[in-house]
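[1] this one's sequence-less:
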């Protein structure tokens, strides 16, 4: 694995001014982004989101998942704190790629859940590789993360690589009738932690049986 820093630039957003850092993964022929705000290299734990690319959710406003709202909520929370980092990793569809994700969506349209669809295509439930984070963290001199995630497996994976996760912060948002089954599958099969009292988890009615899932 060869992760190479390329360049940084300013990125004005509705939530404030971020700095965008570009990294090239020459071995996998992929490009990754890191967004930072404030001084992230002072040694204090940094509010962080490790976000895997989701073209459908992040850019096309899909309601089949909660990815777009999670990305926007992370940018908002970092802006409120004035300091933080978002790792935007090009690992579409939990690592299976965009076209295979569309194939998985078709299987879900036919009744499979998100885990079953990946497995029917011959993939694991989650194919993402977080080892690419280490050189990015080292380049930015980030020592410790306050990680915004509902996924304890992500925390475990980072800690097993020697990355310090000082705190896991619940990051629930974006629940709607189209992704209710998807979120239930995340909790039931992938171990995601959802707090029942959170408004984003309880505010919507469950879908009928024919609603889509991702």
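    Structure received. If you're wondering where the values come from, they're calculated on a predicted model, not measured in any experiment.
[2] from here on, contacts and neighbour counts on C-alpha atoms
    Fine.
[3] how many other residues sit next to residue 10?
    12 (other C-alpha atoms under 10 Å).
[4] check it against this one:
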């Protein structure tokens, strides 16, 4: 398929059927897709979910990996619940979850845990990164745009609360028809984290009833 992206083309490498199983018993059929030619050289994976009706725009989530939240069940963030929600919603509609290897908003696992230690001293998630001399958010979605183009998904609805994801995809030629908000997965442990995202980086999170 021809691409509107002003980027090197990526190609599909492998497609494998893998069921996804969550701790609450939810199971989703999925196809994991790997790629050749991604600009950052990382092993990002697309998760194909559901059945997309002809002519319908796919629902897509860009989900940055989070070992602590996705795998270990940490309540310090909302990543695990967002992943579970996204898989179910995309399965119902048809589309893709791009699982991006950008731990800690792109700073890596070790530095993310360094930032956690500073958060335990009272800094918010962004101030902790700054105190370490790191960007508030180092994620780059160029490879995500390449992945979508390789999948033939250059017009999408984006499941996200983060306006930067839409901006970056649009810059790279992906037509984001609509940004669809995720649910608010607030707990006593992550409320400060969510408030920082809403107030400092303008995530579309309705937290008014929780504060």
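    Perfect, I can see it now. None of the values given here were measured: they were computed from a predicted structure.
[5] which parts of the second structure are helices?
    Remark: helices assigned in the second structure by DSSP state H are 79-93, 109-119, 125-131, 142-150, 163-171, 191-200.
[6] and of those helices, who's closest to residue 182 of the second structure?
    The minimum distance between residue 182 of the second structure and those falls on helix 79-93, with 7.2 Å, by C-alpha to C-alpha.
[7] residues of the closest one that come out buried?
    79-84, 86-91, 93 (16 or more other C-alpha atoms under 10 Å).
[8] again, but for stretch 36-43 of the first structure
    In stretch 36-43 of the first structure, the ones that count as buried by 16+ other C-alpha under 10 Å are 36-38, 40-41.
[9] could you list which of those residues belong to strands?
    36-37 (DSSP state E).
[10] can you redo the buried residues of stretch 36-43 of the first structure as JSON lines with distance to residue 15 of the first structure?
    Listed next are the buried residues of stretch 36-43 of the first structure as JSON lines, based on distance: C-alpha to C-alpha, whole Å:
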{"residue": "36", "distance to residue 15 of the first structure": "12"}
{"residue": "37", "distance to residue 15 of the first structure": "11"}
{"residue": "38", "distance to residue 15 of the first structure": "13"}
{"residue": "40", "distance to residue 15 of the first structure": "17"}
{"residue": "41", "distance to residue 15 of the first structure": "21"}
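[11] okay, now residue 5 of the first structure: neighbour count?
    Neighbours of residue 5 of the first structure (other C-alpha under 10 Å): 17.
[12] same question for residue 21 of the second structure.
    Quick note: residue 21 of the second structure (other C-alpha under 10 Å) scores 12 neighbours.
[13] and the nearest residue to it once chain neighbours are set aside, what does it touch?
    Among residues not flanking residue 21 of the second structure along the chain, residue 27 sits closest, at 4.6 Å (C-alpha to C-alpha, 6 or more residues apart in numbering). By C-alpha atoms under 8 Å, 6 or more residues apart in numbering, residue 27 of the second structure lies in contact with 19-21.
[14] tell me which of the helices of the second structure sits most buried.
    Of the helices of the second structure, the one with the most neighbours on average (mean count of other C-alpha atoms under 10 Å) is helix 142-150, at a mean of 23.
[15] residue range for that helix in the first structure?
    With TM-score structural alignment applied, helix 142-150 of the second structure matches the range 131-139 in the first structure.
[16] next one: stretch 61-70 of the second structure
    Stretch 61-70 of the second structure maps onto residues 49-58 of the first structure, going by TM-score structural alignment.
[17] the matching stretch: how far from the chain's middle?
    Centroid separation between stretch 49-58 of the first structure and its chain, computed with C-alpha atoms, centre = their mean, to the nearest Å, is 5 Å.
[18] who touches it?
    62-69, 71, 74, 85-94, 98, 147-149.
[19] any idea how far residue 54 of the second structure is from the most centrally placed residue in the second structure?
    For the second structure, the residue nearest the mean C-alpha position is residue 63 (1.8 Å; C-alpha atoms, centre = their mean). Residue 63 of the second structure sits 25 Å away from residue 54 of the second structure, going by C-alpha to C-alpha, to the nearest Å.
[20] wait, residue 193 of the first structure sits on residue 154?
    No: the criterion here is C-alpha atoms under 8 Å, and residue 193 of the first structure misses it with residue 154 at 11.6 Å.
[21] circling back: reformat the contacts of residue 27 of the second structure as CSV; add distance to residue 129 of the second structure.
    Formatted as CSV, the contacts of residue 27 of the second structure follow (distance: C-alpha to C-alpha, whole Å):
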residue, distance to residue 129 of the second structure
19, 36
20, 32
21, 33
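[22] go through the residues you listed and flag which are in strands.
    Short answer: these in strands (DSSP E) are 20-21.
[23] just the contacts of residue 27 of the second structure now: which is nearest residue 145 of the second structure?
    So of these, ranked by how close each gets to residue 145 of the second structure (C-alpha to C-alpha), first place is residue 20, at 23.9 Å.
[24] quick revisit: which one of the buried residues of stretch 36-43 of the first structure is nearest residue 125 of the first structure?
    residue 36 (29.7 Å).
[25] quick one: map that closest one onto the second structure.
    By TM-score structural alignment, residue 36 of the first structure lines up with residue 48.
[26] and if you look at residue 96 of the first structure?
    Under TM-score structural alignment, residue 96 of the first structure pairs with residue 107 in the second structure.
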